[in-house]
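>>> Please work out how this folds:
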Amino acid sequence: MDLFTGSTELMAVKKRFSRPPMATNPKGRKWRRSFQPRSNGTNRCEAPLLTVHKTFNDLLDIMASKLNIRKETAADIEAISAVTAAAFKDHPISKQTEPFIIRALRAAGALTLSLVAEIDGRVVGHVAFSPVTISDGTGAWYGLGPVSVLQDLQKQGIGKALINEGLSRLKTMGAQGCALIGDPDYYRRFGFRNYPEMVYEGIPQKFFQALPFIDEVPQGIVGFHDGFQATS
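Next comes the predicted model:
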């Protein structure tokens, strides 16, 4: 998994080792030019490509090793609220109620699985799983969400790592499947898709997706916990 941490050091390396034009030195070795003129008017050449790539990949491995995913503790509650609020602050389709949802699920004993992602002891992401109901009586299904990552660390694999770990733990717990409301293009990578047999009322059905852990797919109307109605 691409567990990039998004630290300042990583961002600097990404910027430095983006793909500028190629040049060849007198010995025929390919170098990359940064096109930052020196005082003598020549263009500075960076390190040979092999060294650049090795340095970059080594740094990514180091950053990835710092990401830790674990179950929440009581000491994490305030940090989870802060991370969730920050992650959804400018989200175009959010009503910014996600921290209240997590709090309501926890208070109702419905926060079945709550995982945090931390880097160097700092909580930077969170994912919640809670029970769902299905009108055909099928049990052991869970809803995924909210899932949050600090905005400056998004799109670097942290959310992916949280979701994959959560799904793995649900399977270990004996869950039969997981459902969510979200972007089909994003969640398809985890195996989620829309099943006509499973319906969540009130939204376009393409946004309601499920991932059965067994061969049998339930048939009925799906309901999320009342905690998702929390507004304060």
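
>>> Could you use CA atoms for every contact and neighbour count after this?
Noted.

>>> Just give the closest residue to Pro37, not the sequence neighbours.
Using CA to CA, 6 or more residues apart in numbering and skipping residues adjacent in sequence, the residue nearest Pro37 is Asn43, 4.7 Å away.

>>> Next, the contact list for that neighbour, please.
Each residue near Asn43 by CA atoms under 8 Å, 6 or more residues apart in numbering is listed here: Arg33, Ser34, Phe35, Gln36, Pro37.

>>> and these, which are buried?
Of the members of the contacts of Asn43, the ones counted as buried by neighbours, 16 or more other CA atoms under 10 Å, are Arg33, Ser34.

>>> Could you list which residues are in contact with the residue nearest to the spatial centre of the chain?
For the chain, Gly159 is the residue whose C-alpha lies nearest the centre (CA atoms, centre = their mean; 0.9 Å). The neighbours of Gly159, taking CA under 8 Å, 6+ apart as the test, are Gly125, His126, Val147, Ser148, Val149.

>>> where does the second one fall, helix, sheet strand or coil?
Here His126 is recorded as strand under DSSP: H, G, I helix; E, B strand; the rest coil.

>>> What is the neighbour count of the closest residue to it other than its chain neighbours?
Sequence neighbours aside, Val116 is the residue nearest to His126 in space, at 4.4 Å (criterion: CA to CA, 6+ apart). Here the neighbour count serves as a burial measure; for Val116 (other CA atoms under 10 Å) it reads 24.

>>> One more, so I can put them side by side:
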Amino acid sequence: MLIRVEIPIDAPGIDALLRRNFDGGGEASLVHALREDGQLTLGLVATDDDGQVMGYVAFSPVSVEGEELQWVGLAPLAVDEAWRGQGIARQLIFEGLDSLNEFGYAAVVALGEPAFYGHLGFETAANYGLRCRWPDTEKAFQVHRLADDALEGVGGQVEYSDHFNRF
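This next block holds a predicted model:
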């Protein structure tokens, strides 16, 4: 397995993976729209020995109370069913966090299973006065600081790209 930054030739494999893993194709359309509008900060793929996409994670810009703070949102994350349970999602996220840290990003937010993200160093965002627009997500909305001072004096609503409201 190889984890690397996505390249244009990966797009059909990413699209197929997301359509297999999420009902309705919304996540595939979301990634396509983010990519087309230049709002995909980082996309990583996990490929098998033949170059087939077996996992994917995307990161895109978010703002806090309308302010750009060098934060990104993690979404979507997918691993092909045949490859689950091997730590690929964890490896994709860690590789993404490392790269984003090197690029000077301050924090990453994610909406997902608290136990899973907690094992990766994410914390409940509500503990820092952060929330997202989707109802009943207080426990699932997580934040991971990349910069030591990323959460100091920050609070309020975290806004994802408008594309997240369309699909």
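
>>> so where is stretch 46-56 of structure 1 in structure 2?
For stretch 46-56 of structure 1, there is no aligned range in structure 2, judged by TM-score structural alignment.

>>> swap in stretch 69-86 of structure 1?
The counterpart of stretch 69-86 of structure 1 in structure 2, using TM-score structural alignment, spans residues 3-20.

>>> List the contacts of the matching stretch.
Outside stretch 3-20 of structure 2, the residues that touch it by CA under 8 Å, 6+ apart are 25-28, 32, 42-47, 52-56, 78-80, 92, 95.

>>> what comes up buried for that stretch?
Using 16+ other CA under 10 Å as the burial criterion, the residues of stretch 3-20 of structure 2 that qualify are Ile3, Val5, Glu6, Asp10, Ala11, Gly13, Ile14, Asp15, Leu17, Leu18, Arg19, Arg20.

>>> follow-up on the earlier one: ok, the contacts of Asn43 of structure 1 vs Asp185 of structure 1, which is closest?
Each of the contacts of Asn43 of structure 1 was scored against Asp185 of structure 1 by CA to CA, and Ser34 proved nearest at 35.9 Å.

>>> State the span of structure 2 onto which the helix or strand containing that closest one is aligned.
Assigning secondary structure by DSSP states H and E places Ser34 of structure 1 in strand 30-37. Mapped onto structure 2 using TM-score structural alignment, strand 30-37 of structure 1 spans no residues at all.

>>> Let me know the angle separating the helix or strand following that strand from strand 30-37.
The element immediately downstream of strand 30-37 of structure 1 (helix or strand, assigned by DSSP H and E) is strand 43-48. Compare the direction of strand 43-48 of structure 1 with that of strand 30-37 by axes from the mean of the first three to the mean of the last three CA atoms, to 10 degrees and you get 150 degrees.

>>> Can you give me the buried ones in strand 43-48 of structure 1?
Residues of strand 43-48 of structure 1 classed as buried: Cys45 (neighbour count, 16+ other CA under 10 Å).

>>> Do you have the helices of structure 1 handy? List them.
According to DSSP state H, structure 1 carries its helices in the segments 8-16, 49-65, 77-87, 98-107, 158-172, 184-187.

>>> Now the third one on structure 2. Mean distance?
On superposition with structure 2, the average gap between helix 77-87 of structure 1 and its aligned counterparts reaches 0.8 Å (mean CA distance after the TM-score superposition for structure 1).

>>> swap in the last one?
In the superposition with structure 2, the average deviation recorded for helix 184-187 of structure 1 is 0.6 Å (mean CA distance after the TM-score superposition for structure 1).

>>> which residues in structure 2 does that helix align to?
Residues 114-117 of structure 2 are the counterpart of helix 184-187 of structure 1, counting by TM-score structural alignment.

>>> Give me the residues contacting that stretch.
Taking CA under 8 Å, 6+ apart as the rule, stretch 114-117 of structure 2 contacts Glu123, Thr124, Lys139, Ala140, Phe141, Gln142.

>>> what's near enough to touch Cys45 of structure 1?
Contacts were defined as CA under 8 Å, 6+ apart; by that measure Cys45 of structure 1 touches Trp31, Arg32, Arg33, Ser34, Phe35.

>>> tell me which of those is nearest to Lys14 of structure 1?
After measuring the contacts of Cys45 of structure 1 against Lys14 of structure 1 - CA to CA - the closest member comes out as Ser34, at 13.4 Å.

>>> Check the offset of stretch 166-173 of structure 1 from the chain's centre.
In terms of CA atoms, centre = their mean, to the nearest Å, the centre of stretch 166-173 of structure 1 is set 16 Å apart from its chain centre.
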